[in-house]
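Novice: this is a predicted model, with the sequence first.
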Amino acid sequence: MLFEDDPPPRPGNSPEYTVSELSGAVKRVIEGEFGLIRVRGEIGRVSRPASGHLYFDLKDDRNVIAAISWKGQVARMAIRPEEGMEVVATGKMTTFPGQSKYQLIVDDMVPAGAGALMAMLEKRKAQLASEGLFDPARKKPIPYLPRVIGVVTSPSGAVIRDILHRLSDRFPRHVLVWPVAVQGEKCPAEVAAAIRGFNALEPGGKIPRPDLIIVARGGGSMEDLWGFNEEVVVRAAAASNIPLISAVGHETDTTLIDHASDRRAPTPTAAAEMAVPVRADLLAGLADLNARLARSQRSLMDRRSQRLSDLSRALPRLDALLATPRQRLDAATQRLGSALSLAAQKKRGLFAALASRHRPLALLTLTARKAETLKARAATLDDRATRRLERATARLELFASRLAPALTRLKGAASRDIARDRARLAQAADRLEAFPKTLASLTLKLEALDRTRQTLGHAETLARGFAILRADGQVVTSAKEAAKAQSLEIELHDGSFTAIPSAAPAKKPRPAKPADKPGQGSLF
C-alpha cells in the first residue's frame, strides 16, 4: 500500500518469475546437467504402495537422495531392493515441483559388489533359519525307487538332457518336466509355482503325482543363481510334501533352496544318481542273494541228511523193537478165547434180567415216541435242506450271470491281441521283403563310389601324365624350391628316379606364343 509521501518503487534489472516458471527452470537445469548417471549408496526407507511403484532413499554417511522406480522398471529389476542393501542405481535426476525437492528416477539397480549380495543373503538365511525352514528334523527321506520323478528346470538347456540320460542309464523311470525360467525376474515365481503345482496333483489322477521332485539348473554367477535365493522359492521348497532334491549350479555353488530341500546334489547329474539306484547293480545283488540262498539250502539239506544218517545208526534194529510186542500179542491171543466166552455169559445174564422187567406195551410206547421225534427232526432237516438248496441255486445263478460277460470280455481281448500280433507280423514281413531292394540300392551306391575313387585316385592321376616332384622328402610346388634343392625325386606312374637341378639361375618364363601348343614343359 503506497502513501502520498512515499516515493514510487524503482524498477530493477532482475526479471520477475512466477513460482511455476522458477520450478520449471530448475527442473530443466537439473535434467540437462545430469543425464544418465550411476549413484552408489545404501537403501533406506523402502515403500511399496498399491500402485506397484517403488519409493526409497539412497544415502551415505552424510546425505540422502529420494529415489523412485516406476512399476515397469521394478518388474525388470534382477533383485528387489531391501533396506540396508548397498547398491549402484542407474537413472536420471529430476525434480518434483509439488514438494520443491529433487529425486532420482531409477531404471536399473545392481548390488554394489559381491559383498552386498552376500550380506543380504546371510541376513535372509538367518531370518529363514530362525523360522525353522532349515531344520534337519523336518527333512523327508528320499524314496529308494520312485515310480514318477518331477523335474523343475528349463526344457531347452543341457540340464534336462543330462538328467534324462543318467536316469536312462541307471534305472529308467517316468519323468514329468515342468518348464520354468531358471534366470531373471520370472525365475522365482515360476519355480515356486512348479513346486506347488507338483504337490497339488492328486494321487491316482490323469497326471501321475511325482514321488520325488528335482529342482535343477546349470552353473553360473551369484547373480544368475539369485532367483533360487528368493524367499518365495525357499518357502515353497520347505512346504513341499513330496521329497525334494536341489541341484542348482555346480558343487561350489550354494543357494538357500539347498538348505530348505530334503537333499542337496552337487550337480544335476548327481541328483539323477541320488534319485534312482543302478538297475544292473540291483540285478547283480539279487543274483548273488539267490546264489547264496541256493548254497545255504544245499548246505542245510546236507547237514540234515548227515544228522539223519547219524541218528539212524544209533537206533536199534527193527526186529529187536518188535520182539517184545509180538510176545505180548501172542499171550493176549491165547487168553482171548476164554475171555470172550466168559464175557458173553455175563452179558446174557444181564440181558435176561433186564428183559424180564420190560413189557411189550412199554416198548411200543417208546417206539411210537421215538418215531414222532424222528419225524419232527426229519421235517426240520427237509426245511433246512430246501433253504440251503435255494441259497446254493441263487449263488449259482449269480455266478452264471457274471460268467458270460467275463467270457465275452476275455474273447474280445484275445481277438484284439491276435489282430495286433497279425498286424505286427505283416509289418515285419513287409520290411523283410523290402530288405533285398535296399541291399541292392546300397550295393549300387558302393560300386559308384568305388569307381569315383579309382578315377580320382593317386595312381590314376599319375597314369594321365602327371608327376610328383619331391625334395628332401617334401613335395615341391614352386620353381624356387626346386632350384634350392640338392637333388629331386620324380615319381611317375611306373616308377621314380632322382635328378640333379641345374646351377644356372632361373630365368623368367617366356610368355607362350599363341601358336605354341600347350605342353608339359621342362621341370628345371
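Specialist: Received, thanks. Numbering: from 1, shown residues only.

Novice: for the rest of this, base every contact and every neighbour count on C-alpha atoms.
Specialist: Noted.

Novice: and the helices in the stretch 51-200 of the chain?
Specialist: 71-76, 114-130, 158-170, 187-200 (DSSP state H, counting those that start in this stretch).

Novice: just the chain next, same as before
Specialist: With DSSP state H applied, the chain shows helices at 19-33, 71-76, 114-130, 158-170, 187-200, 231-238, 256-260, 268-275, 279-314, 318-357, 360-456, 458-463, 479-484, listed in chain order.

Novice: need the helices of the stretch 51-200 of the chain in a markdown table (columns: distance to Glu273).
Specialist: Listed next are those as a markdown table, based on distance: least, Cα to Cα, whole Å:
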| stretch | distance to Glu273 |
| --- | --- |
| helix 71-76 | 37 |
| helix 114-130 | 28 |
| helix 158-170 | 7 |
| helix 187-200 | 21 |
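
Novice: and here's the other structure:
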Amino acid sequence: MPGAPYSEDENASLVAKGRSGDNAEAVSVSEISTRLKRTVEDQFGFVRLRGELSGVKRAASGHLYCSLKDDKAVIDGVMWRGAAQRLAFVPEDGLEVIASGKLTTYPGRSKYQIVMESVELAGEGALLALLEKTRARLAAEGLFDKGRKQPLPFLPQVIGVVTSPTGAVIRDILHRLADRFPSHVLVWPVLVQGQGAAEQVAQAVRGFDAIAPGGEVPRPDLVIVARGGGSIEDLWGFNEEAVVRAIADCSIPVISAVGHETDTTLADFAADRRAPTPTAAAEIAVPVRAELSATLADYAARQQRSALRPVAMGRERLEQRIQRMPRIEAVLQPQSQRLDDLAGRLRQGLKDRAGKAREALQADRVRLSRGALRSRGERAALRLAGAGFRAALVQTPLAERTRRLEATARLMLSLHPERPLERGYAIVRSANGKALTTQAMAAKEAALVLQFRDGNLAATPEGKPRAPKPSVPTSRSARPRKRPPKSAADTQGRQDDLFGGG
C-alpha cells in the first residue's frame, strides 16, 4: 500500500519485533495514564467552572459525585467528604453553580474530572430557583398544609424564643412583651446566620418541644423563632430543610418572625403563624393587659345590668309586639281594593282585545285579496327562474378532493419502505425474511440477506460459519444481479465480510 511505513508481512507478525530506525519503546497503560494525569493537573491546577448539576449522589463515605454540564459539554465532578460537609446548601439536580477546584484524570475509567474544593450557586437567580424547588418539594409532602396549623394560645404563661442572645431582636421582643402583658420568657441562644445556624435553630425548636410538662424547666406554651432583616443569603439558614421540618413537627404552636415585612422564608410557611417583624410576633403572642382589664370590667357591668332588667325588658317587648299586631279590617282592606281594581281592568281588557281583533281582520282582507296573492306568486316564479344551476358548485369540491388524493398518493410513495433502496441503502433481513434493525439481532442469525435495489445478496455475520443461500421474496422492483466469480487467491483463508465483498 503506498505510503505505509511497514510492509504487509511485518504488520502480519504475531510477535512484536524491533524495527530499524524505531527508538520509541512501548509504554504501559498505567505509565501513559500517569503522564496524562500529571499534564492535566499541571496545566489546570485551579479552574472555576460554571454549569448545571446533574446526577448528584452522595456515597456512604460522605464523598459527593456529580456532573457539570451546559448545552454542549459535560464533565464529571467529585467533592471529597471534608469539603462536602462545608457546603452551605444541599446540591440537587438542575441547579446552576460555580465549582472551584482542579482538573485531574481517573485512570480507572480513562476520564478527566474536576476535584471540587467549593461549590457556590451561580447568582441570586440560582438561589431563588433552589428555594422554589425546595418549597415545592416540601409542600408536596404536606408540610405547609393549613390543616397542620395549630391555634395560638390566647394567654401563654411561658414563651420560648429562639434567636441570638446578643442582637436587638431579643431586646425588642422582651420590651414589647413587658409593655403588653409581662410573661415568663425562655431564650434558647442560637446562631442566626452563617455555617451551622440552621442546625442550631432546628435543635432549639426540637429542644423546646422535648421539655416535659411539670419539670424543673417549664414547658413553653408558645415558641417564637425570630431574626432581624437581611439579604437572602443572610436569611438562608431559615430556608434549610432541617429548620422547616423541626418547625412543622413541633407540637408547640410556633410563630415565625424572620426578617422584615417583605422577607419570606420557608420557616414562615411551616410555622403556625407568620409575623412580619419580631416586634409584631410579641404583639401576636400576648394581648394588651389594660385592654383585657377594660373588657372584663365592661363584661361585669353588662352582666349586672342584664340581671336587673330582665322583667322590664320582657314587658317592653310584649307591649311592642301588641302594638305591632294589625287589625282584621286593616289586613283585608288592601286585598279588597286590589280585587276591585283587577275586575275593572279585566272588563276593559276584553273590550280592547275585541277592538284590536276587529281591526286586524279588516287589514287581512286587503292582504289576502286575489290580486295580492297572484302578484306574490308571479314574483316567486321570477325568482325561481333566475336561480340557475352552476357547475362550479360541484366542480370546485371535486377538484379539491382530487388534489388531496394526489398528495396522499405522493406521500405514500415517499414513505414506501423500499424507496430508500433507490438511493443506495440496503435492508438487512434474516434467512426467513424478517427485517433486522440492530447489530445485536443480526449477530444472532447464522445467515443474512442484503436486499439492494436490483437484487438480494447473501452474507454471513463475522465469526459465523457460512450458511446456504436463503430464499427471500424480493420486491416487484428488485432484479437479480450476477456477481463475478472470485479467484482462489481472494477466497483462500479469508472469510466473507457483511456485504459479501470478500
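Specialist: The structure has been received and is ready for your questions. Everything quoted here is computed from the prediction, not taken from an experiment.

Novice: send over the TM-score of the superposed chains.
Specialist: The TM-score (TM-score structural alignment, normalised by the length of the second structure) is 0.56; 303 aligned residues with a Cα RMSD of 2.9 Å.

Novice: which of the helices of the stretch 51-200 of the first structure sits most buried?
Specialist: Comparing the helices of the stretch 51-200 of the first structure by mean neighbour count (mean count of other Cα atoms under 10 Å), helix 187-200 ranks first with a mean of 20.

Novice: average gap between that helix and the second structure?
Specialist: Aligned to the second structure and superposed, helix 187-200 of the first structure gives a mean residue distance of 1.7 Å (mean Cα distance after the TM-score superposition for the first structure).

Novice: that helix aligns to what range in the second structure?
Specialist: With TM-score structural alignment applied, helix 187-200 of the first structure matches the range 197-210 in the second structure.

Novice: quick one: contacts of that stretch?
Specialist: Defining contact as Cα atoms under 8 Å, 6 or more residues apart in numbering, one finds that stretch 197-210 of the second structure is touched by 160, 162-163, 188, 190-192, 219-220, 223, 237-238, 240, 242-244, 246-247, 250-252.

Novice: what's the longest helix in the second structure?
Specialist: In the second structure, with assignment by DSSP H, the single longest helix is helix 328-367.

Novice: corresponding residues in the first structure for it?
Specialist: Alignment of helix 328-367 of the second structure against the first structure: no match, by TM-score structural alignment.

Novice: ok, now stretch 274-282 of the second structure?
Specialist: Aligned by TM-score structural alignment, stretch 274-282 of the second structure falls on residues 264-272 of the first structure.

Novice: quick one: distance of the matching stretch to the chain centre.
Specialist: 10 Å (Cα atoms, centre = their mean, to the nearest Å).

Novice: what do you get for stretch 416-427 of the first structure?
Specialist: That offset, for stretch 416-427 of the first structure, works out to 34 Å (Cα atoms, centre = their mean).

Novice: which residues of the stretch 351-500 of the second structure fall in helices?
Specialist: Under DSSP H, counting those that start in this stretch, the stretch 351-500 of the second structure gives helices at 370-386, 392-414, 439-443, 488-491.

Novice: of all those, which one is nearest Arg180 of the second structure?
Specialist: helix 439-443 (80.9 Å; Cα to Cα).

Novice: okay, and that closest one goes to which residues in the first structure?
Specialist: Aligned by TM-score structural alignment, helix 439-443 of the second structure corresponds to no residues of the first structure.

Novice: can you pull the buried residues of that helix?
Specialist: Of all the residues in helix 439-443 of the second structure, those buried under the rule 16 or more other Cα atoms under 10 Å are 442-443.

Novice: other SSEs contacting it?
Specialist: For helix 439-443 of the second structure, not one helix or strand is in contact under the criterion 3 or more Cα pairs under 8 Å, 6 or more residues apart in numbering; DSSP states H and E.

Novice: what do you get if the cut-off is 10 Å, keeping everything else the same?
Specialist: Applying 3 or more Cα pairs under 10 Å, 6 or more residues apart in numbering; DSSP states H and E, we find helix 439-443 of the second structure packed against strand 427-429.

Novice: next, the buried residues of the strand it packs on.
Specialist: Buried positions in strand 427-429 of the second structure, judged by neighbour count with 16+ other Cα under 10 Å: 427-429.

Novice: which residues in the first structure does it align to?
Specialist: Strand 427-429 of the second structure corresponds to no residues in the first structure, going by TM-score structural alignment.

Novice: before we move on, what about stretch 47-58 of the second structure?
Specialist: Going by TM-score structural alignment, stretch 47-58 of the second structure lines up with residues 37-48 of the first structure.

Novice: ok, and what's touching that stretch?
Specialist: 53-61, 63-68, 71, 81-93, 104, 106, 108-112, 116 (Cα atoms under 10 Å, 6 or more residues apart in numbering).

Novice: quick one: end-to-end length of stretch 51-63 of the first structure, please.
Specialist: Start-to-end span of stretch 51-63 of the first structure (Cα to Cα, to the nearest Å) is 28 Å.

Novice: map Asp70 of the second structure across to the first structure for me.
Specialist: Checking TM-score structural alignment: Asp70 of the second structure goes with Asp60.

Novice: give the contact list for its match.
Specialist: By Cα under 10 Å, 6+ apart, the residues touching Asp60 of the first structure are 40-44, 86.
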